[in-house]
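> Here's a sequence, model it:
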Amino acid sequence: MAEAHAAASLQGLSEQAAKAEAASLLQQGKFMEAYAEYTQLLRQYPADPEVNLGLARSAVGSQRLNQAIMAYERVLEVFPAEATLYDELAQVYVVLGDTTNALLAMEQKQARAGTDPAADAAKIKAWSNQVSRHQLHGNVRLGAMYDSNANQGPASNKMMLGNWNIEFPNAKHIESFAGYAGAMLDYSWRMGQNSPWYIVSDLQIFSRGNTSNKLRHSSTRSSLWARGAAGLRRLGQRSLWDIRVKAEAFDYELYSHIWSTGPELMYAYAVSPKVQVIARGGIDKRDYARDRTKNGLYSNAGLYGRFFFGSNSQHEFMLGGKYTNGMAKINDYSSHGWEASANLMFRLPKGFEFGPFVAYGKDYYKGPATILDLEKREEERVRMGVSLNYNITAAWKIETSYQRIQNNSNSDIYKYNQDLVSVGIAWSF
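Modelled structure (predicted):
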């Protein structure tokens, strides 16, 4: 009798260990391995709802959608009033393009769990849009800001350059209020119904108009930035590759502009559901219309860690750094540098989002800032601030932010402080 009890206890421990192992693989996003583990468990415990639910979710993750449907149906026989299970089953049908059975699953949910038919129909519509091979997203934003140093000028028109005291008219910092407007479109097309490859593109534009008439001396009362890019994306179970060729233009009053073209690459890997590693890089060929001595190749490479925490992992923290390098036509303007940054995002009750951030970096140039300076130009920059947003609805958001920039340089002409305060509204679709 004691031996039988001991054997049963060992079997129970073995079962729990196997379930824990399978659940751990599922949580880490290792869907193929988890599916294999749950398949083994199903042979031993075919009526166990925990095993069937794990099998269903790992089957979805590994694109075995028909097997997932059968597993969900077995779980629903045990828990016929569990609304979440009907949602998951309906999503599988939507991915398969079977809207009829997705709606039937929702009707069963309404009959057994008493949910709202209109809300369920809206879910089906939203899921159908998500799995469409064509995806179009974007946003439009409008707002106003205060800039304590709209021309990024020094504290005074008088400055020391090398051994010389020089006065530059209109060089001193100029404060200004401003209005801004921006828009973004992001489009992707999946090459096949189950293909990991996508054709991707984006269009972005941002315009700013300052109110201070003092900025007319430097032709910087208004500015416009625009970008267009297209490329390829590969989306795996735990990784994402995205490579695009971009073209950007930055312009002051249709007078002074910068053209920038080149490739950019982004790679992201999910170490676990709560940890991601993100790498970014790019090369720009820049053309300065009013200062061709700065024309050349500019590159950057960065590595970041993204961490999710809190209940439902709704908060996030990103930490990392990037390296920059510029090879200008005139060697004195060539430089290299680095920047480390940290960003937090807290998603609070009532639709609020709170995001403090800080960044610190240095730039080293191969020549002096001016012909009067005696040393090669070096700069140290600190950026810090906070954003506070309020989600009015899923589509509409009020955005506010404050940013402080301190740029220290061994040349007085590039020493400045800047405070930016903005408030606006954004619509996303």
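> CA atoms for contacts and neighbours, from now on please.
Fine.
> for the chain, longest helix please?
helix 2-27 (DSSP state H).
> Over to the closest residue to residue 326 other than its chain neighbours. Which of the three states is it?
The spatial neighbour of residue 326 that comes closest, neighbours along the chain excluded (Cα to Cα, 6 or more residues apart in numbering), is residue 298 at 4.3 Å. What DSSP: H, G, I helix; E, B strand; the rest coil gives for residue 298 is strand.
> Isn't residue 298 up against residue 264?
No: taking contacts as Cα atoms under 8 Å, residue 298 lies outside contact range of residue 264: 11.8 Å.
> what touches both of the two?
residue 283 (Cα atoms under 8 Å, 6 or more residues apart in numbering).
> Give me the longest strand you can find in this structure.
As assigned by DSSP state E, the longest strand anywhere in the chain is strand 256-272.
> check which helix or strand covers residue 186.
In the assignment (DSSP states H and E), residue 186 maps to strand 176-190.
> could you pull out the helices for the stretch 1-150 of the chain?
Assigned by DSSP state H, counting those that start in this stretch, the stretch 1-150 of the chain shows helices spanning 2-27, 31-44, 49-61, 65-78, 83-95, 99-113, 117-131.
> Mind putting those into a markdown table with distance to residue 210 and mean neighbour count?
Formatted as a markdown table, these follow (distance: least, Cα to Cα, whole Å; neighbours: other Cα atoms under 10 Å):
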| stretch | distance to residue 210 | mean neighbour count |
| --- | --- | --- |
| helix 2-27 | 50 | 14 |
| helix 31-44 | 53 | 19 |
| helix 49-61 | 50 | 24 |
| helix 65-78 | 55 | 18 |
| helix 83-95 | 49 | 21 |
| helix 99-113 | 51 | 17 |
| helix 117-131 | 40 | 14 |
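> As TSV, the ones you listed with distance to residue 421 would be great.
What follows is these, written out as TSV (distance: least, Cα to Cα, whole Å):
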stretch	distance to residue 421
helix 2-27	41
helix 31-44	46
helix 49-61	44
helix 65-78	49
helix 83-95	43
helix 99-113	47
helix 117-131	36
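> so which of those helices comes closest to residue 190?
helix 117-131 (9.6 Å; Cα to Cα).
> who touches the closest one?
90-91, 94-95, 99, 102-103, 106-107, 110, 135.
> Please give the structure of this sequence too, so both can be compared:
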Amino acid sequence: MKEKVIIGMIGLGARGASLLEMIVRNAKDVEVAAVCDLYEDRREAAADLVEKAGGKRPVAVARYEDVLALADIDAVVIGASWAAHLDIAIAAMEAGKYVASEVGGAYSVQECWKLVETYERTKTPVMLMENCCYGREELMVLNMVKQGVFGEIVHCAGGYHHDLRGEIAGGEENRHYRLNEYIHRNCENYPTHEIGPIARVLDINRGNRMISLVSVASKASGMKDYIKREKGGEHTLANVEFAQGDIVTTVIRCARGETITITLDTTLPRSYSRGFTVRGTRGMYMEDNQSIFIDGQHDECHFDWKGQWGNAESYYEQYDHPIWKKFVEDGVKGGHGGMDWLVFEDFFDCAKNGKPTPIDVYDMAVWMSISALSEESIALGGHPVAFPDFTNGKWTTRR
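This next block holds a predicted model:
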């Protein structure tokens, strides 16, 4: 067991910078020894942040390879653009550094296989930092599922319902990679916020697996309309044709017979939601109105459900996950309602004690591959596409 974990932070845009700030404020046994970004202003601001927080000023470099070459680095946190995640993760595993990678989608099945093969050769743990797996309601629902409250689970749904038009349209000014993604790709580009909690509910890679998907995309009208209204017809993006459909719907079949529906919905006006839904033979959970329906308890309300909206909170006392019970007692901290800190606390504990990560390389490969597989399915007009078995059969015995 290490007294502290020495880390390098790679990628310091909006997300990377916010994570770094959370780490230096809350992680008492973590030292940030290196910060890395292609842009000098970002890496110098990050080094200033660490120093002002009372730490030794970290090395500030432009190349992630220079971080990986530092002998005293135990682990790296990858907050770079989607396109760089897997390349950096693979290089870090080769260098023997524990890897914490921010979320996103893969560009090919081949790079997912390379990730898995690198882990199996080096045995260097990698963790996909899917914070939504640590949400209070997601963990409570998981706890209820494991206790049989919803009966046998038949179907789950979720989505990334988040109006990102302003962020995408400002990509050039803000140096944000999403703009280029939406111009050139048409896929389920951000699947892990919804699929992570669902994969836990359905035991994916641990007794169950995803076997195929079908994806369809609507036309792409939201961004062009937004840019013309907000930035004017003379703006450089006004006549750009965006490839990314406004709504992408993906249906996944699982080996045990369950189905999953996930939706990407980021370029039309709407409220934020992850749409987490769990359907079982004895009940259901719905995130959008934060309600739980239990067979035999709520039958009389099923035609007048509005009065039960928000009733999920009443289940905290009985079914709140132990992780959250302790978190509430100790004091909730970190971004996104505390989820950000919980996922990093788990990762740092693994790196400190040399343990396997809870969201491991096989989870990372399967969840991220959805982007590449959906892109293929959409291009083929909604043709079914098979999931590779990244565990090579071990899903039947892993727990």
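> Give me the TM-score for these two chains.
Once superposed, chain against chain, the TM-score is 0.27 (TM-score structural alignment, normalised by the length of the second structure); 187 aligned residues with a Cα RMSD of 7.5 Å.
> Please compute how far the longest strand of the first structure lies from its chain's middle.
12 Å (Cα atoms, centre = their mean, to the nearest Å).
> cool, stretch 319-328 of the first structure as well?
19 Å.
> Which positions in that stretch come out as buried?
319-328 (16 or more other Cα atoms under 10 Å).
> can you count the residues close to the residue nearest to residue 260 of the first structure when sequence neighbours are not counted?
Excluding its sequence neighbours, the residue lying closest to residue 260 of the first structure (Cα to Cα, 6+ apart) is residue 286, at 4.5 Å. Residue neighbour count, defined by other Cα atoms under 10 Å, stands at 21 for residue 286 of the first structure.
> contacting residues for residue 286 of the first structure?
Contact analysis of residue 286 of the first structure by Cα under 8 Å, 6+ apart lists 258-261, 295-298.
> and the gap between it and residue 296 of the first structure?
6 Å (Cα to Cα, to the nearest Å).
> From residue 367 of the second structure, how far off is residue 98 of the second structure?
20 Å.
> and stretch 122-135 of the first structure, how far from the chain's centre?
21 Å.
> who are the neighbours in contact with residue 107 of the first structure?
Counted by Cα under 8 Å, 6+ apart, residue 107 of the first structure has contacts residue 117.
> all helices for the stretch 151-300 of the second structure, in order.
With DSSP H, counting those that start in this stretch as the criterion, the stretch 151-300 of the second structure has helices at 165-169, 171-174, 178-184, 192-201, 222-231.
> Relative to residue 82 of the second structure, which of those is closest?
For the helices of the stretch 151-300 of the second structure, proximity to residue 82 of the second structure was assessed by Cα to Cα; helix 178-184 is nearest, at 8.7 Å.
> If you count contacts, what does the closest one end up packed against?
The helices and strands touching helix 178-184 of the second structure, judged by 3 or more Cα pairs under 8 Å, 6 or more residues apart in numbering; DSSP states H and E, are helix 165-169, helix 171-174.
> tell me which residues of the first one are tucked away?
Applying a neighbour-count criterion of 16+ other Cα under 10 Å, one finds 165, 168-169 buried in helix 165-169 of the second structure.
> and whichever strand or helix holds residue 85 of the second structure, what does it pack onto?
Per DSSP H and E: residue 85 of the second structure is located in helix 82-94. Secondary-structure packing of helix 82-94 of the second structure (3+ Cα pairs under 8 Å, 6+ apart): helix 64-68, strand 75-78, strand 98-101, helix 109-122.
> need those in a markdown table with mean neighbour count and distance to residue 85 of the second structure, can you?
A markdown table is the format used below for these (neighbours: other Cα atoms under 10 Å; distance: least, Cα to Cα, whole Å):
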| stretch | mean neighbour count | distance to residue 85 of the second structure |
| --- | --- | --- |
| helix 64-68 | 20 | 11 |
| strand 75-78 | 28 | 7 |
| strand 98-101 | 27 | 7 |
| helix 109-122 | 17 | 10 |
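> among those, which is nearest residue 87 of the second structure?
Judging those by Cα to Cα, what sits closest to residue 87 of the second structure is helix 109-122, at 8.2 Å.
> Quick check: chain neighbours aside, which residue is closest to residue 324 of the second structure?
What sits nearest to residue 324 of the second structure in space, not counting adjacent residues and going by Cα to Cα, 6+ apart, is residue 136, at 6.3 Å.
> Can you show me the helices along the stretch 251-400 of the first structure?
According to DSSP H, counting those that start in this stretch, the stretch 251-400 of the first structure contains no helices.
> all strands for it, in order.
256-272, 275-288, 296-309, 315-328, 335-347, 352-365, 378-391, 396-409 (DSSP state E, counting those that start in this stretch).
> need these in TSV with distance to residue 224 of the first structure, can you?
Below are the strands of the stretch 251-400 of the first structure laid out as TSV (distance: least, Cα to Cα, whole Å):
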stretch	distance to residue 224 of the first structure
strand 256-272	9
strand 275-288	15
strand 296-309	21
strand 315-328	23
strand 335-347	25
strand 352-365	25
strand 378-391	23
strand 396-409	20
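> okay if I get the buried residues of stretch 319-328 of the first structure as a markdown table plus distance to residue 183 of the first structure?
Formatted as a markdown table, those follow (distance: Cα to Cα, whole Å):
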| residue | distance to residue 183 of the first structure |
| --- | --- |
| 319 | 27 |
| 320 | 28 |
| 321 | 27 |
| 322 | 26 |
| 323 | 28 |
| 324 | 27 |
| 325 | 29 |
| 326 | 29 |
| 327 | 32 |
| 328 | 31 |
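> Tell me the one of the residues you listed nearest residue 280 of the first structure?
residue 322 (8.5 Å).
> quick check: longest helix of the second structure.
When the second structure is parsed with DSSP H, its longest helix is helix 361-379.
> Can you give me the buried ones in that one?
Of the residues in helix 361-379 of the second structure, those buried (16+ other Cα under 10 Å) are 361-378.
> Could you check the angle that helix makes with helix 82-94?
For helix 361-379 of the second structure against helix 82-94, the angle by axes from the mean of the first three to the mean of the last three Cα atoms, to 10 degrees is 150 degrees.
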